[in-house]
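Visitor: Model the structure of this input:
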Amino acid sequence: MSVLPPVRRDRVIAQLPQPFSKDAALHTKDGFHSKVKTACQEHRTGTVGFKISKVIVVGDLAVGKTCLINRFCKDTFDKNYKATIGVDFEMERFEVLGVPFSLQLWDTAGQERFKCIASTYYRGAQAIIVVFDVTDVASLDHTRQWLEDALKENDPTHILLFLVGTKKDLSSPAQYSQIEEDAIKMAEEMKAEYWAVSALSGENVRELFFRVASLTFEANVLAELEKSGSRRVGDIVRISSNSGNLYATPKKSKSSCCK
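Guide: This next block holds a predicted model:
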């Protein structure tokens, strides 16, 4: 019996969600990678459906990290803001191209006194969402430091990055236009994908997390395919195109650490 909860009907993803802005997107292609679609159709996604992928959400105090997560996971908005102490997390189950997929969304404290505690939970992330307030230019400037701290605990080459501006509903068109230009430049420097959302109205919140789930899923499947391309049966049997016996088990090399 599976210990994971069932996938809700409104968490089914059949097509790759499009980015908020083509000017600052991780991928500009219209659909999932052809290898990923084929693997899902042929049920060759390995352990992807059983793993839980970790997403950490970081940013200054009061930029709206908790409200953002609660809007997506619980479809609620609480104007009586309470600062997160340490960390909190939510589990979300998706079905992507017919394959179950789980995200663990880690909501980290923005207060300086909790930063040391929160940073211990950064390790093992597959995606990082750096949040800023579109009505507060200073919070955008601080995103560099948040990202730097988060990347200390992870391999930058294997992380998907998202720069997310919250409270879009509180920004005037002229004010937002200016900060969007600055945010897109920042996203390009970070090699992140830019989004602007409103937890109050729900604008772009579902689309953001569907995009995060889809790109994280795609990265997981591609990594699984790369791994299975040179391994079989949990790395016990290796396939070599230069070997006469395709099912031969390689000899273990002797360690030189004690020589």
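
Visitor: contacts and neighbour counts: CA atoms only from here.
Guide: Fine.

Visitor: and the gap between Tyr81 and Val55?
Guide: 22 Å (C-alpha to C-alpha, to the nearest Å).

Visitor: More neighbours: which of these two?
Guide: Taking neighbours as other C-alpha atoms under 10 Å, Tyr81 and Val55 compare with Val55 leading, 25 against 11.

Visitor: what about that one, which helix or strand?
Guide: Taking DSSP states H and E as the criterion, Val55 maps to strand 52-59.

Visitor: What is the distance between that strand and the centre of its chain?
Guide: From the chain centre to the centre of strand 52-59 is a distance of 6 Å (C-alpha atoms, centre = their mean, to the nearest Å).

Visitor: Just list what it packs against, helices and strands only.
Guide: Contacts defined by 3 or more C-alpha pairs under 8 Å, 6 or more residues apart in numbering; DSSP states H and E place strand 52-59 against helix 65-74, strand 99-108, strand 127-133, helix 143-151.

Visitor: Which helix or strand lies directly C-terminal to the third one?
Guide: I take that to be strand 127-133. The element immediately downstream of strand 127-133 (helix or strand, assigned by DSSP H and E) is helix 137-141.

Visitor: To compare against the first, here's the next sequence to fold:
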Amino acid sequence: MASGGGYGDGGQQKIDYVFKVVLIGDSAVGKSQILSRFARNEFSLDSKATIGVEFQTRTMLIQHKSVKAQIWDTAGQERYRAVTSAYYRGAVGAMLVYDITRRQSFDHIPRWLEELRGHADKNIVIMLIGNKTDLDDQRAIPTEDAKEFAEKEGLFFLETSALNATNVETAFLTVLTEIFNIVNKKSLVAGEAQANGNPASLSGKKIIIPGQAPEVPAKKSMCCSSL
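Guide: Reported below is the predicted structural model:
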């Protein structure tokens, strides 16, 4: 397992929150390239298939709070599916990635979503990502098909290009901001409960434990934005 600091990380920066986000989807859809683009602003043309699991981090400011995103990436091949339970444990966000030029990778999305919902916290924030928009002339999945699926399943949706850096930052920031808002809503409720003499489950805690977040709000307004 490898870890790395994202570009822009502060050396001794105080961290207010740590959010674990997982990347899932078929092999070769560009998960590792999306991670590399987000964490280090890099893209490698000779990228090798991910073996096992690795994660990288990047710290960002969201509403004046320091949020450390811990992004986990695993191989999409069937033989590595055994990592699932440990891989999903503690995740509060997920990027569900397909390749817009490979129909099969999109057809497998419902299976990945079922696995995600079977292993992860029920309130996990999910973004459906159609990657490789730089190959639009080879497109096999119409944007509207993905939008319709995302709306039906209550997912955020964006199309990205890790190669051109298109929408990668926006995708992660959307998910992290949504998690941040959910967590702060929960903290506010906990604070009110404490003020009324009831114990607050999140009082004084900086690192968020899944299972303590409230229901994810409806995402109809965001799911169909392809920017």
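
Visitor: Which of the helices and strands packed on strand 52-59 of structure 1 has the highest mean neighbour count?
Guide: Highest mean neighbour count of those: strand 127-133, a mean of 26 (counted as mean count of other C-alpha atoms under 10 Å).

Visitor: helices or strands up against that one?
Guide: Using 3+ C-alpha pairs under 8 Å, 6+ apart, strand 127-133 of structure 1 sits against strand 52-59, helix 137-141, helix 143-151, strand 160-166.

Visitor: I figured Ala196 of structure 1 hits Leu170, correct?
Guide: No: using C-alpha atoms under 8 Å, Ala196 of structure 1 is not in contact with Leu170, being 11.8 Å away.

Visitor: now for Lys132 of structure 2: what does it line up with in structure 1?
Guide: In structure 1, Lys132 of structure 2 lines up with Lys167, judged by TM-score structural alignment.

Visitor: Would you check that that match makes contact with Tyr176?
Guide: No: contact between Lys167 of structure 1 and Tyr176 fails when scored by C-alpha under 8 Å: they sit 10.2 Å apart.

Visitor: can you list residues touching both of these two?
Guide: Common contacts of Lys167 of structure 1 and Tyr176 (C-alpha atoms under 8 Å, 6 or more residues apart in numbering): 134-135.

Visitor: The two: which is more packed in?
Guide: Per other C-alpha under 10 Å, whichever of Lys167 of structure 1 and Tyr176 has more neighbours is Lys167, with 22 against 18.

Visitor: Chain neighbours aside, what residue packs nearest to that one?
Guide: With C-alpha to C-alpha, 6 or more residues apart in numbering as the criterion, Lys167 of structure 1 has its nearest non-adjacent residue at 4.9 Å, and that residue is Ser198.

Visitor: and after the longest helix along structure 2, which helix or strand comes next?
Guide: Scanning structure 2 for the helix with the most residues, using DSSP state H, yields helix 168-195. Counting by DSSP H and E, the element after helix 168-195 of structure 2 in chain order, helix or strand, is helix 220-223.

Visitor: which residues in structure 1 does that next one match up with?
Guide: Going by TM-score structural alignment, helix 220-223 of structure 2 sits over no part of structure 1.

Visitor: equivalent range in structure 2 for stretch 203-223 of structure 1?
Guide: The aligned range for stretch 203-223 of structure 1 is 166-186, by TM-score structural alignment.

Visitor: Could you pull out the buried residues of that stretch?
Guide: With burial defined by 16 or more other C-alpha atoms under 10 Å, the residues of stretch 166-186 of structure 2 counted as buried are 166-169, 171-176, 178-180, 182-183, 186.

Visitor: Over to stretch 10-28 of structure 2?
Guide: For stretch 10-28 of structure 2, by 16+ other C-alpha under 10 Å, it's 15, 17-28.

Visitor: Now do it: distance from first to last residue.
Guide: 32 Å.

Visitor: which residues touch it?
Guide: By C-alpha under 8 Å, 6+ apart, stretch 10-28 of structure 2 touches 31, 49, 59, 65-77, 87-88, 90-98, 105, 108-109, 112, 176, 179, 206-208.

Visitor: same deal with stretch 77-95 of structure 1?
Guide: 5-8, 11-13, 61-62, 66-67, 70-71, 73, 100-110, 114-115, 117-118, 121, 199-200, 213.

Visitor: make it 6 Å
Guide: 7, 11-13, 71, 100-109, 114, 117-118 (C-alpha atoms under 6 Å, 6 or more residues apart in numbering).

Visitor: For that stretch, what is the spacing between the initial and final residues?
Guide: Stretch 77-95 of structure 1 end-to-end distance (C-alpha to C-alpha) = 25 Å.

Visitor: Onto which residues of structure 2 does it map?
Guide: Aligning stretch 77-95 of structure 1 against structure 2 (TM-score structural alignment) gives residues 43-61.

Visitor: related to what we said a few turns ago, my guess is the match of Lys132 of structure 2 meets Leu200, correct?
Guide: No: applying C-alpha atoms under 6 Å as the test, Lys167 of structure 1 and Leu200 come out as separate, 7.5 Å apart.
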